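Trainee: The following comprises the amino acid sequence and a computationally predicted model.
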Amino acid sequence: MLNRSVNMNSSLLQNVSFVRPEYFYISGFSGIPFVKYYFIFLFVTYFIAVFGNSFVLIMIMTDRSLHVPKYMAIFNLALADFGETNALIPNLIKTFLFDSQYISYNACLANMFFVFFFISVQSLTLVVLAYDRYIAIRLPLRYHAIVNNSLMSAALMAVWSFSTLVVTMMVSLITRLSFCKTNEVKSYFCDHGPIYTTACNDNTVNSVMAKLWTVLFIYGPLIAVTVSYIGIFIELTKITTWEGRLKALKTCFSHMFLVGIFLFPILSTYIAALTFTLHPNARIINTSLSSAIPPMVNPIIYVLNTKEFKDFIVRMLKRRSKVMVHVLANETNL
């Protein structure tokens, strides 16, 4: 196993053709003050995200009235949120509880794949939801004819297939790199950028893949969502009453909020890194928050702002109260 931050002299580097470390050392939170309070926050975030997204998944699966295109996309988003949360936060909590910052080479690649895969699915699903909202406002009378379950299933299948293809290529290219200088990863998980940049052989292809992923899953979706909302706002100007405009815009509020909390923190980190020197701790905190908070907030926003979800909860509570009344009545008769 390589020691973290070990430098080798040039003559030795010339003799080493390929080095694959047994472990990587995840050093992301090592130098951050009061980090134990941040880990407590992550634990609370994890609990809320898992419970909230599980609730949304179960609700959509059990209520047949929600088996429509819009909720198929919301189900897909909740599933991606659930997957990303479990791919990311448990490893962070394990590091905090057991002071275990080492991760095996293969486990690191698996962690990298699942984190980037679920983030990719989240991003593209937000684009699908933007398209859904645009059609609903642009062509309300033809919405159900255009956006049906078959079309939504095909779109979501394309999201998963495309994300799998790109992320698999990106992660598999890591295996061609030699790590003869250090096995320290200056991030909070097996992050693609901090890993490939520490390689001692040519990493040009990896750099290209990193930029391609950013374009496909950050900048591209942001542009696509922005264009769709420009179209939505143009359609809103055609509605004569303010009440009608507000009613139509209200159907987009949840989606706009989710886009904001998902894309803009990540985008701000990339822009900050390009415009000035960003402190590593600031980058780690910002990117970890942008990865942890959206899966926690998404189910809360949809449950609070979606009539169908609130109606489902009311029906469930009424059913539970009837069962309790029936049980109490039986006990009284006994």
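Mentor: Here it is on my side, so go on.
Trainee: can we go C-alpha only for contacts and neighbour counts from here?
Mentor: OK.
Trainee: Show me where the stretch 151-300 of the chain has its strands.
Mentor: Assigned by DSSP state E, counting those that start in this stretch, the stretch 151-300 of the chain shows strands spanning 184-185.
Trainee: Which neighbouring elements make contact with the helix or strand harbouring residue 327?
Mentor: Per DSSP states H and E, residue 327 falls inside helix 307-333. Other elements packing on helix 307-333 under the criterion 3 or more C-alpha pairs under 8 Å, 6 or more residues apart in numbering; DSSP states H and E are helix 280-305.
Trainee: angle of the helix it packs on against helix 307-333?
Mentor: 70 degrees (axes from the mean of the first three to the mean of the last three C-alpha atoms, to 10 degrees).
Trainee: counting contacts, what elements does helix 280-305 pack onto?
Mentor: Secondary-structure packing of helix 280-305 (3+ C-alpha pairs under 8 Å, 6+ apart): helix 35-62, helix 69-98, helix 242-275, helix 307-333.
Trainee: Now do it: distance to the chain's middle.
Mentor: Here helix 280-305 is found 8 Å from its chain centre; the criterion is C-alpha atoms, centre = their mean, to the nearest Å.
Trainee: let's bring in a second one:
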Amino acid sequence: MPTALVTGSAGFIGFHLCRLLLDEGWRVIGVDNHNDYYDPALKAAREAQLTARPGFRAIRGGVEDQGLLTATFAEEAPEIVIHLAAQAGVRYSIENPRAYVQANLLGTFELLEAARAHPPRHMLLASTSSVFGANTEMPYRETDKADTPMSFYAATKKSNEAMAHSYANLFGLPITMFRFFTVYGPWGRPDMAPALFTDAITEGRPIRVFNNGDMKRDFTYVTDLVRAIRLLVDAVPGTAPAVQGDSLSPVAPYRVVNIGNGQPVQLMDFIAAIERATGLEAIRRFEPMQPGDVPATWADTALLQQLTGYKPQTRLEDGIAAYVDWFLGYHGRGAAAQVKAAG
């Protein structure tokens, strides 16, 4: 069986990716520290599903812990490395920027040093659409400049891209950076809009609608995202000529790829989809734009399609219905929501 090392394996995306790899017969080594940025019980519940599967090994620790990843690479010799561990959240990066230095900068450095000592066949590292920052021309293309980050979170992820390119150039490490666009779905983080909105709507509390609702996001369903990551595993930079619109570096086996739905959705339409899925009406509290946020995101996914033949395509209505169904079941609110909807 091929071996993959996945950092952030108990996180939202890491959990779904590990499940997909296990379904395909991979041996998966998961590294996660279960930090308390949000409820560690949710991370433990995700990991419990993974450890119940043959072929999965969980390692508890932070990617920034000196030597942890180097020792793990030496012991497990992973062929593929997918780096998802990070301190996430735009607004939290204003409150606690040091956490982003530790997890995102130092953690990625530790990963790159481990790969330098024990090179895998391909490394795929998570970046974010937030790196596009103040860019206004859309859809965002991988070859667009991304030099105006609006948050410290975005700055650390853009730094990760630069760090990875340097290691790809210096040590010949094949690296793909993939930029997420507003991922949602079952087992999602409780600090993200789907959870915050569903929680408030089912409890009869107001939801906070930023920029007075004038926002667009390229909502990407999590199973579409992890399928795209899995397909990119086989698109190793430097093993084939550049394709049309490629971001392949001219000096290193390094590439950046957008993974998004390619279809921006108005925030008010997103809220309406949750209302339909719950059968309840939201109480809206309109607020101004938050520091570090941007009014819109929209991915050009042509490069992803060129490299893999794949295009994320889950309809928002279907994805939200699946998310709300999971949320109500996980939190034991199904019956309560039905009573409110009928009432």
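Mentor: Cool, the structure landed. All values reported here derive from a predicted model rather than from experimental measurement.
Trainee: Could you report the TM-score for this superposition?
Mentor: The TM-score (TM-score structural alignment, normalised by the length of the first structure) is 0.27; 146 aligned residues with a C-alpha RMSD of 6.3 Å.
Trainee: picking up where we left off before, and the angle for the helix holding residue 327 of the first structure with helix 35-62?
Mentor: Computed with the same axes, to 10 degrees, the direction of helix 307-333 of the first structure lies at 80 degrees from that of helix 35-62.
Trainee: now helix 307-333 of the first structure against helix 69-98, angle please.
Mentor: 70 degrees.
Trainee: List the buried residues for helix 307-333 of the first structure?
Mentor: 308-309, 312 (16 or more other C-alpha atoms under 10 Å).
Trainee: now the helices and strands packed on helix 280-305 of the first structure in CSV, with distance to residue 154 of the first structure?
Mentor: As requested, these are exported to CSV (distance: least, C-alpha to C-alpha, whole Å):
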stretch, distance to residue 154 of the first structure
helix 35-62, 19
helix 69-98, 11
helix 242-275, 21
helix 307-333, 24
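Trainee: Nearest to residue 134 of the first structure, out of these?
Mentor: helix 242-275 (9.0 Å; C-alpha to C-alpha).
Trainee: From the contact counts, what lies against the closest one?
Mentor: helix 105-138, helix 220-237, helix 280-305.
Trainee: Give me the residues contacting the second one.
Mentor: It refers to helix 220-237 of the first structure. The contact list for helix 220-237 of the first structure (C-alpha atoms under 8 Å, 6 or more residues apart in numbering) reads 123-124, 126-127, 130-131, 134, 137-138, 245, 248-249, 263.
Trainee: just checking, what packs against the helix ranked longest in the second structure?
Mentor: Taking DSSP state H as the criterion, the second structure has its longest helix at helix 152-171. Contacts defined by 3+ C-alpha pairs under 8 Å, 6+ apart place helix 152-171 of the second structure against helix 92-95, helix 97-100, helix 107-117, strand 122-128, strand 175-180.
Trainee: Out of the helices and strands packed on helix 280-305 of the first structure, which is the most enclosed?
Mentor: helix 69-98 (a mean of 20; mean count of other C-alpha atoms under 10 Å).
Trainee: rewinding a little: so which of the helices and strands packed on helix 280-305 of the first structure gets nearest residue 165 of the first structure?
Mentor: Using C-alpha to C-alpha, the nearest of those to residue 165 of the first structure is helix 69-98, at 16.2 Å.
Trainee: now the helices and strands packed on helix 242-275 of the first structure as JSON lines including mean neighbour count and distance to residue 152 of the first structure?
Mentor: Below are these laid out as JSON lines (neighbours: other C-alpha atoms under 10 Å; distance: least, C-alpha to C-alpha, whole Å):
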{"stretch": "helix 105-138", "mean neighbour count": "22", "distance to residue 152 of the first structure": "8"}
{"stretch": "helix 220-237", "mean neighbour count": "17", "distance to residue 152 of the first structure": "17"}
{"stretch": "helix 280-305", "mean neighbour count": "19", "distance to residue 152 of the first structure": "19"}
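Trainee: Quick one: closest of these to residue 196 of the first structure.
Mentor: helix 105-138 (11.6 Å).
Trainee: Taking helix 242-275 as reference, get the angle to that closest one.
Mentor: 150 degrees.
Trainee: tilt between helix 105-138 of the first structure and helix 220-237?
Mentor: Using the same axes, to 10 degrees: helix 105-138 of the first structure against helix 220-237 is 10 degrees.
Trainee: and helix 105-138 of the first structure, what other elements does it pack with?
Mentor: By 3+ C-alpha pairs under 8 Å, 6+ apart, helix 105-138 of the first structure packs against strand 23-26, helix 69-98, helix 149-172, helix 220-237, helix 242-275.
Trainee: Distance to residue 45 of the first structure added to those, as a markdown table?
Mentor: Shown next, in a markdown table, are these (distance: least, C-alpha to C-alpha, whole Å):
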| stretch | distance to residue 45 of the first structure |
| --- | --- |
| strand 23-26 | 21 |
| helix 69-98 | 9 |
| helix 149-172 | 25 |
| helix 220-237 | 25 |
| helix 242-275 | 15 |
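Trainee: Looking at those, spot the one closest to residue 333 of the first structure.
Mentor: helix 69-98 (44.0 Å).
Trainee: quick one: the closest one to chain centroid distance?
Mentor: On C-alpha atoms, centre = their mean, the centre of helix 69-98 of the first structure falls 7 Å from that of its chain.
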